[in-house]
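>>> output the structure for:
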Amino acid sequence: MKRPFSFKSSVQFPIMIGWLILLIIPGILFVSDLSLFPWLALDSFAAETLFWITSTGTAPYGVATVLLVLLLGYQRLERSRFFSLFLAISLSMCATLGLNHYLKPYFSEARPNAVWLEQHYLLNTDSFYTLTKVERKEKMTTAVNRIEHANTELTLAPLIKQHWQHEVGFAFPSGHTLFAITLTIVASYYLLLAGNLWIPGMLFCWSIAIGFSRMLLGMHWSQDVLASTLIGGVIGLISLLVIHKTFPFIWSMSTKLVPQLIKKNQ
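You can find the predicted model right below:
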């Protein structure tokens, strides 16, 4: 049987270079000790645009993003490679969600917007993060509604206010960045194998935009995005390696089992 998936250096090189560039951007901010929040006016069109970008990595819209990538892959890949892509994305997304769920309470890092609210006497992060999620949303709603009466020039657009009220968990790691980097690494590999350049390029730019949106909207620190970019890349590469090792067996089983099931149901 012809092996439908194998690692090729011609594809590995652009993937690794792209991953390195994605690491450099938050890395510079981290080393320089620069914070992008609250640099951007959060009642501006730019802020609302970033909200829609970040929403592509937020449930349930993140599911639509994965389905769109799979659809594009289905149109451009042969059947065996698309099946391999599907398995690699499924594996990497499960690993990303599980790791994100475990690490957030482990590090218990407050988000930049919560720290900012505390600095303006609108929130107490120590007590805030001991509350249930529902109670945190209520506290955050009260805090953002009091911003206009505080001694600050910051104003939140309705969409940003809604986003702050919804995102009340811990900061580290950035789940959105993990999601974007992992999906980009995995999908780009298969699409580059098929000779497609523009979709990996779009995914690369989208990953950068996701990282910036998380920092500019006050959801994450630069170290969150940096670490999540590193972890997301590792998850993506490990997922590709696992599928590379197991796919010939899975594909062989599926090509035998599916025809048998069809014949049985006829």
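
>>> okay, CA-based contacts and neighbour counts for the rest of this
Will do.

>>> what about Cys214, which SS state?
Not Cys; residue 214 is Arg. Under the three-state scheme (DSSP: H, G, I helix; E, B strand; the rest coil), Arg214 adopts helix.

>>> equivalent analysis for the one 5 residues further on, please.
On the three-state scheme (three-state DSSP), Met219 is labelled coil.

>>> I'd guessed it sits against Val115; true?
No - taking contact to mean CA atoms under 8 Å, the distance of 10.5 Å between Met219 and Val115 leaves them out of contact.

>>> need the contact list for Ala209.
Taking CA atoms under 8 Å, 6 or more residues apart in numbering as the contact definition, Ala209 lies against Leu50, Ile53.

>>> so how far is Tyr106 from Ala114?
Going from Ala114 to Tyr106 by CA to CA, to the nearest Å gives 18 Å.

>>> with neighbour numbers in mind, choose between those two.
When Ala114 and Tyr106 are compared for neighbours, Ala114 comes out ahead with 24 against 11, by other CA atoms under 10 Å.

>>> so the more buried one is in which element?
Element membership for Ala114, per DSSP states H and E: helix 112-119.

>>> contacts for that helix?
Helix 112-119 has contacts (CA under 8 Å, 6+ apart) with Phe37, Leu123, Asn124, Thr125, Ala143, Trp164, Ala171, Gly218, Met219, His220, Trp221.

>>> structure for this one too, so we can compare:
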Amino acid sequence: MVLIRLEEEKKLNIIALTAGIFAGGGAIVNEHFLKTYLKVARPNIIWLAGESGSGPLGMTAEQFYEMGDKEARRSPLASVLQQDPKPILLTPSIEAHWVEETGYSFPSGHSFSAIFFATFLLMIGTTYLSIKRLWLFYFLLPWALAVCYSRPILRLHTPAGISIGGLQVTFPPS
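Predicted coordinates:
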């Protein structure tokens, strides 16, 4: 009986390690290779840039992304969002999120992560749990879809970005 438990524990550890490698590898490839290669600006930055840099940002989206890395772009963005009068009324948490998320948009890493973990945990649940406790795992799919749905609402991604981000689970880049 103890030997069976150890074998099951080994299997679960290997599965968890494999999932971590795929999730981490997918996130790294997405963030450091795909996004930097495709260079798709975030919808909020495009809106703040306006037509030919005439918006509150005072520069084009391309000029904004040429300012350096994510860290270098945060301070100018925060200054624009906090000027008086405010260019857009945001809750403090959304404003902070906009300032934090200054990287490129496409494809959505949040969508990739949410769909990956919901799918992975649902597969583990269907494999190792009884039907009586499995219903808990079905809440993961609506949660993942809510994460995906929130990204365009926050103006951080387009529907195409979240769709491709979610599809990366089916065709992982790592």
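
>>> and the residue mapped onto Ser105 of the second structure from the first structure, how many neighbours?
Counting by TM-score structural alignment, Ser105 of the second structure lines up with Ala171 in the first structure. Look at Ala171 of the first structure: counted by other CA under 10 Å, it has 25 neighbours.

>>> who's in contact with Ala171 of the first structure?
Ala171 of the first structure makes contact with Lys104, Ser108, Glu109, Ala110, Arg111, Pro112, Met219, His220, Trp221, Asp224, according to CA under 8 Å, 6+ apart.

>>> got these as a markdown table, with neighbour count and distance to Gln12 of the first structure columns?
Formatted as a markdown table, the contacts of Ala171 of the first structure follow (neighbours: other CA atoms under 10 Å; distance: CA to CA, whole Å):
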| residue | neighbour count | distance to Gln12 of the first structure |
| --- | --- | --- |
| Lys104 | 18 | 31 |
| Ser108 | 14 | 35 |
| Glu109 | 19 | 34 |
| Ala110 | 21 | 36 |
| Arg111 | 21 | 35 |
| Pro112 | 22 | 35 |
| Met219 | 24 | 32 |
| His220 | 29 | 30 |
| Trp221 | 29 | 29 |
| Asp224 | 24 | 25 |
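
>>> could you find the closest non-adjacent residue to Thr99 of the second structure?
Not quite, residue 99 of the second structure is Val, not Thr. Arg74 (5.4 Å; CA to CA, 6 or more residues apart in numbering).

>>> next, count neighbours for the one you found.
Taking other CA under 10 Å as the criterion, the count of residues near Arg74 of the second structure is 18.

>>> for it, give me its contacts.
By CA under 8 Å, 6+ apart, Arg74 of the second structure lies in contact with Val99, Glu100, Thr102.

>>> just those now: which is nearest Val147 of the second structure?
Distance to Val147 of the second structure across the contacts of Arg74 of the second structure (CA to CA) is lowest for Glu100, with 17.2 Å.

>>> checking the nearest residue to that closest one once chain neighbours are set aside next. Helix, strand or coil?
Leaving aside its chain neighbours, Glu100 of the second structure sits nearest to Arg74 (6.6 Å; criterion: CA to CA, 6+ apart). Secondary structure state of Arg74 of the second structure, per three-state DSSP, is helix.

>>> so what does Arg74 of the second structure match up with in the first structure?
Aligned by TM-score structural alignment, Arg74 of the second structure pairs with Lys137 of the first structure.

>>> quick revisit: ok, the residue nearest to Glu100 of the second structure to Leu134 of the second structure distance?
Arg74 of the second structure sits 43 Å away from Leu134 of the second structure, going by CA to CA.

>>> can you check Val80 of the second structure too?
From Val80 of the second structure across to Leu134 of the second structure, the span is 48 Å (CA to CA).

>>> ditto for Gln83 of the second structure
According to CA to CA, Gln83 of the second structure stands 50 Å off from Leu134 of the second structure.

>>> next one: Ser75 of the second structure
For Ser75 of the second structure, the distance to Leu134 of the second structure equals 46 Å [CA to CA].

>>> out of the two, which sits in the more crowded spot?
Set Ser75 of the second structure next to Leu134 and count neighbours by other CA under 10 Å: Leu134 wins out with 16 against 13.

>>> how about the more buried one, what does it touch?
By CA under 8 Å, 6+ apart, the contact list for Leu134 of the second structure reads Gly125, Thr126.

>>> 10 Å instead, please
Listed by CA atoms under 10 Å, 6 or more residues apart in numbering, the contact set of Leu134 of the second structure reads Leu122, Ile124, Gly125, Thr126, Thr127, Tyr128.

>>> show me the contacts for the first one.
When contacts are counted by CA under 10 Å, 6+ apart, Leu122 of the second structure is found next to Phe116, Tyr128, Leu134, Trp135, Leu136, Phe137, Tyr138, Phe139, Leu140, Leu141.
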